[in-house]
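Colleague: compute the structure for the input listed below.
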Amino acid sequence: MTNSVSANGAASLWATYELTLNGPSEGNPFQDVELRATFTQGDKTVRVNGFYDGDGDYKLRFLPDTTGTWSYVTKSNVSALDGVSGSLEVGAAKPGHHGPVRVSNRHHFRYADGTRYINIGTTAYVWNLQGDAMEEETLATLADGPFTKIRMCVFPKHYRYNENEPERYPFPVTKTGSSEWTGRFGGEFGWEFDFSRFEPDYFRHLEKRINQLAEIGVEADLIIFHPYDRWGFSRMSPAEDDAYLKYLVARLAAFPNVWWSMANEYDLMPSKTMADWDRFIHITSDNDPFGHLLSVHNCFAFYDHNHPRITHSSIQRSGANLSALWREKYGKPVSIDECCYEGDIAELWGNISGQKMVRRFWDGTVNGGYVTHGETYYNDEENLWWAKGGKLTGESVARIAFLRKILEDGPDEGLDPVKSTGAYRTTIVGGLDNVVLAQLFQPAAGEEDWPRVQAWFATAGQPHRYYLSYLGENQPNEFAVATPPGEKYSATLIDTWEMTEKTLADSVERGDVLHFSPKPYQALLFKRVDGE
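Modeller: So this is what the prediction gives:
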């Protein structure tokens, strides 16, 4: 039996290519129909799973990673969908299409085409479920901001300031329950759903927003499960969890700007065991032929980021300076995806100052990690950015943009911690209780009477080329240069709060002493000027 096939336009490198086939709509196509396709180019083979999109439409999505001719053939338990074949000619990538983000140089990130990616995240958990007007406002805010990633949920969220219901749901509603925030973030609220079926329009809307994020250069770090739930989505059966995962990955794996965050605060979901999380990780990665980044975020106890299918450490901690320790422990990029929120709400995690948020970004940076922003300033409409998106009003965003510019002008490989600093040595051994003075300073031969060359402050860079030292809350009035012997560097004083840069010297070398006005939240940047 033949089947007419429609595609979503000409194929191009790193762009989602979609095939639509017509098939049965009776019964429960979400459970009854199996569909997959094999895409082939020479000896390269990519297998993708199809999904039911409602109204008798079945879709297959492919993300080509090479140009040229690809052929495909389908496999299904329904004759109308089985053995459908064809080919596509993949053209060059369109401007701004770089492919999925991958791990690079062990602790950093890079797009699949080799373009550098700097992970500067923000959090707006359910911005995509607030109605068109506010969602478009969020996109405009992101387009004008410094962020290259947004953490966001697939499912709606139940919490304080989140009592509004979404316009649509991921499953058919069979009974409406309560929306009231009573102080508990889980349990029974009277809602019932048919978990054997999906609502395609819910996922189409999510896809629309993911595509719009891609257009403005923002990655979608998708939170697949979370505990903040009045609808029962966190308490589905194992079979329902698995079906949801497979459907979600079939729909979204071909979107280049998707990351898989298996959970927000996995350890607050007592109905899920560690075996469940391991199964979820395997289902997601096994069904994703395009190898997107994958992580598990914690509240208290870390997930084991040594898991071979976890690509990077997604961590909730306020101590971003510990990024250096976690890099060494897990051998992967470190993303501090929750370090508290700039804001003024009552909750302890939601009322740090803009200065403290900026400090945590810098602490993470000079310790070789990446940090994610969030904002929780109260307003009468209860439209808090951390939950619903909208507008940003805090002081940290402009300073984060300033940091991004510094990073963009820095080494393409990213910044790695300088292991000779006292700050690094203290962090790696677990604190001052575990070190002695000689371990902290260890003067080089011939420098024993240079007490000021102590390289105490956390510093990151690339050897013999670039060093960025952050002074944090300290306010020294002088700084002894600790660059490698025999090399000349320019020295720049950075005010991370006032967002200024001042040249202190065009050429300095190890042992020279810089003098400047004492002030907290300054940094020093050294760039090699005499060649390498």
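
Colleague: please count neighbours and contacts with C-alpha atoms only from this point.
Modeller: Fine.

Colleague: show me where the stretch 101-250 of the chain has its helices.
Modeller: Ranges of helices in the stretch 101-250 of the chain, per DSSP state H, counting those that start in this stretch, are 132-143, 200-215, 238-252.

Colleague: now the shortest one: buried residues?
Modeller: Think helix 132-143. In terms of neighbour count (16 or more other CA atoms under 10 Å), helix 132-143 has its buried residues at 134-136, 138-139, 141-143.

Colleague: quick one: the residues you listed as TSV, columns for distance to residue 200 too.
Modeller: Below are these laid out as TSV (distance: CA to CA, whole Å):
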residue	distance to residue 200
134	22
135	19
136	21
138	23
139	23
141	28
142	26
143	27
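
Colleague: related to what we said a few turns ago, any chance of the helices of the stretch 101-250 of the chain in CSV, plus distance to residue 16?
Modeller: Listed next are the helices of the stretch 101-250 of the chain as CSV, based on distance: least, CA to CA, whole Å:
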stretch, distance to residue 16
helix 132-143, 21
helix 200-215, 10
helix 238-252, 10
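
Colleague: between these, which one is closest to residue 428.
Modeller: Residue 428 sits nearest to helix 132-143 of all these, at 35.6 Å, using CA to CA.

Colleague: run this one through as well so I can compare:
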Amino acid sequence: MKTFIAALLLALVGSPLGFAQIKESNSNGKKDVVRCQQWEVVDLVYKLGRDVFDPFEVKAYAVVEDSADTQRIPLFYNGDDEWVFRYSSATVGEKRFAIESELEDLNGKKGRILVSENQKDDRHGGIVLSEEHPDRLFYEDGTHYFNLAFECDWLFALDYGNGNIKKTEHLLSLLNQYGFNQIVMNVYSYDVSWPKDPRLAENPHHEFGGREDIFPFLGSNSDSDYSSLNVEFFRHFDKVISEMHENEIVSHLMIYVWNKLVAWPEMESEADNRYYDYVIKRYQAFPNIVWDVSKEALHRTRATKEYISERIERTRRVDSYDRLVSVHDYGFCRNHPDEVDFISMQNWKHTLYQHMLEAKNEFPKMPIFNIEHGGYEESPYVVFPGAYANAEACLRRNYMCLFAGGYTTYYWQGASWNALIYNPYEQPDDFIKPKFEYFTHMRKLFDTVGFENCEPYPRGNSSGYNLTNKEDGIIMLYVPKENHYASPKVQISRDFNYENATQQWFNTLTGEFTEEVPYVYKDLGFWDWRPWRYEADAIFIVRGLEAK
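Modeller: As a prediction, the model looks like this:
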């Protein structure tokens, strides 16, 4: 079933309040009832037909009640004398709502919303925490969320001004097809401060930095007017977030970014607060939202820890859906773990696995998410080479994060920053294509091993990386392609009965599994132990183990 934002125009001029359908709403002609599915996003649009002074500062809330809960959801101003009540529900049943507002035209308006059970097979709700598995992320329906992210900071700009989002649709469909389920992105970025590849100037259709026609405030980044917000910017952004929701891709939404030359208003100014609150009001109803206050949150050019703390508190006050909140700064998360829902890391060091492991040991009851590990896979343009650009090396660093018990993010230089190639596989043969398929294989593997039950087991690393699922009797041992021999035999002999166990290998580059055969306990196996030696990193998998 197609995701939609159903808009119901509430005519308030010269007639009693009534619902008039302008997009599909499944209302069956009942003017006082809105029908939607679980986790579907619906807009109820109230058009007043008159100007309102300082409309972004108007206080308006929809108080939604059912037999179990009450929710107070802020409306947002959408330009053209429109206020929008945007809604989604994780629970089924009848909801009744009433508008509370200082505007007499809105105050006291009522309605009903009938929420039916979700019918979209791949939709599982918002991202939440679990008491049973506090170091893992889950969907609202209890399914584990294997957080596999893709950085695309300039996604907001891809189709801006086109009248459609065809390029965005293509890119999102591609990412969905290859197994990515999150995009780390900015609400807005202006440009990069580092040198640009001269080849970008020869292909301006791939350059999205420095555009003066895109700005969330009035004016432009170079000639800013903070007196109001640019509603057209957010109307376009609605389409992007909605299409992500259709593709079941989470928006890890960084509300600020300090090092991309944005002319932000002064911290905690009226304009700053207006912008921040508006983003929270407008996008909180989307189940595919995770909040992040800022990319490089404590970057030296802006912000303080007190300011970031205030923004987090502000987020929780405005967001009636309690979406997860983090901050793209490990130092802040480490010093303020009680303020965030999961730990965000940025670590480029060669010893990445060890640092991820240290973070997991320090915060055993919180998910660990490495947003930047210094692996920025090469593209036709050298956009930001970081510490690693080779595709296999970047893939290995993603596996390091996973085998340390954390989640990870993939960067391709052709889409992560100001250079944005939305259709990489339609480019000329001599263009360097991204290795998205590596991550399809990764998803295929981890969909079979119960990652929510997996824990790193450093004592069993041997000369690889050990990840063990004791509950389901699975041991995985990640072995670099240069490695001749690593073995989980000591761990197996100590902790498990292995009479009924099986073994097989997984090729991280091709996704190939070897035949699953009975597990063979060997003292030594240097000469015949592993396939694809020198060709590909591989993972040795033992299944069917029984705990002693």
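
Colleague: superposed, what's their TM-score?
Modeller: Superposed pair, TM-score by TM-score structural alignment, normalised by the length of structure 1: 0.82. Supporting alignment: 479 aligned residues with a CA RMSD of 2.8 Å.

Colleague: about what we covered before: which one of the helices of the stretch 101-250 of structure 1 lies nearest to residue 424 of structure 1?
Modeller: Nearest to residue 424 of structure 1, of all the helices of the stretch 101-250 of structure 1, is helix 132-143, at 33.9 Å by CA to CA.

Colleague: show me the contact partners of that closest one.
Modeller: The contact list for helix 132-143 of structure 1, computed with CA atoms under 8 Å, 6 or more residues apart in numbering, reads 127-129, 212-213, 216, 218, 389-392.

Colleague: of those, grab the buried ones for ChimeraX.
Modeller: To isolate the buried subset of those in ChimeraX, counting by 16+ other CA under 10 Å, use the following:
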select :127,128,129,213,216,218,389,390,391,392
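
Colleague: and which of the contacts of helix 132-143 of structure 1 is nearest to residue 484 of structure 1?
Modeller: Nearest to residue 484 of structure 1 out of the contacts of helix 132-143 of structure 1 is residue 218 (CA to CA; 37.7 Å).

Colleague: and the closest one, what pairs with it in structure 2?
Modeller: By TM-score structural alignment, residue 218 of structure 1 lines up with residue 249 in structure 2.

Colleague: would you mind confirming that its match makes contact with residue 287?
Modeller: No. Counting by CA atoms under 8 Å, residue 249 of structure 2 stays clear of residue 287, with 10.0 Å between them.

Colleague: circling back: show me the contacts of helix 132-143 of structure 1 that map onto strands.
Modeller: Among the contacts of helix 132-143 of structure 1, none falls in strands (DSSP state E).

Colleague: am I right that residue 322 of structure 1 is in a helix?
Modeller: Yes. Counting by DSSP: H, G, I helix; E, B strand; the rest coil, one finds residue 322 of structure 1 located in a helix.

Colleague: can you tell me how far the closest residue to it other than its chain neighbours sits from residue 329 of structure 1?
Modeller: Of all residues not flanking residue 322 of structure 1 in the chain, residue 427 sits nearest, at 6.5 Å (CA to CA, 6 or more residues apart in numbering). Applying CA to CA, to the nearest Å, the value for residue 427 of structure 1 to residue 329 of structure 1 is 12 Å.

Colleague: now swap in residue 438 of structure 1 and tell me
Modeller: Distance, residue 438 of structure 1 to residue 329 of structure 1, using CA to CA: 24 Å.

Colleague: mind checking which of these two has more residues around it?
Modeller: residue 329 (12 against 8; other CA atoms under 10 Å).

Colleague: which ones are touching the residue positioned nearest the centre of structure 1?
Modeller: In structure 1, the residue lying closest to the centroid (CA atoms, centre = their mean) is residue 221, at 4.7 Å. Residue 221 of structure 1 makes contacts with 149-152, 258-261, as judged by CA under 8 Å, 6+ apart.
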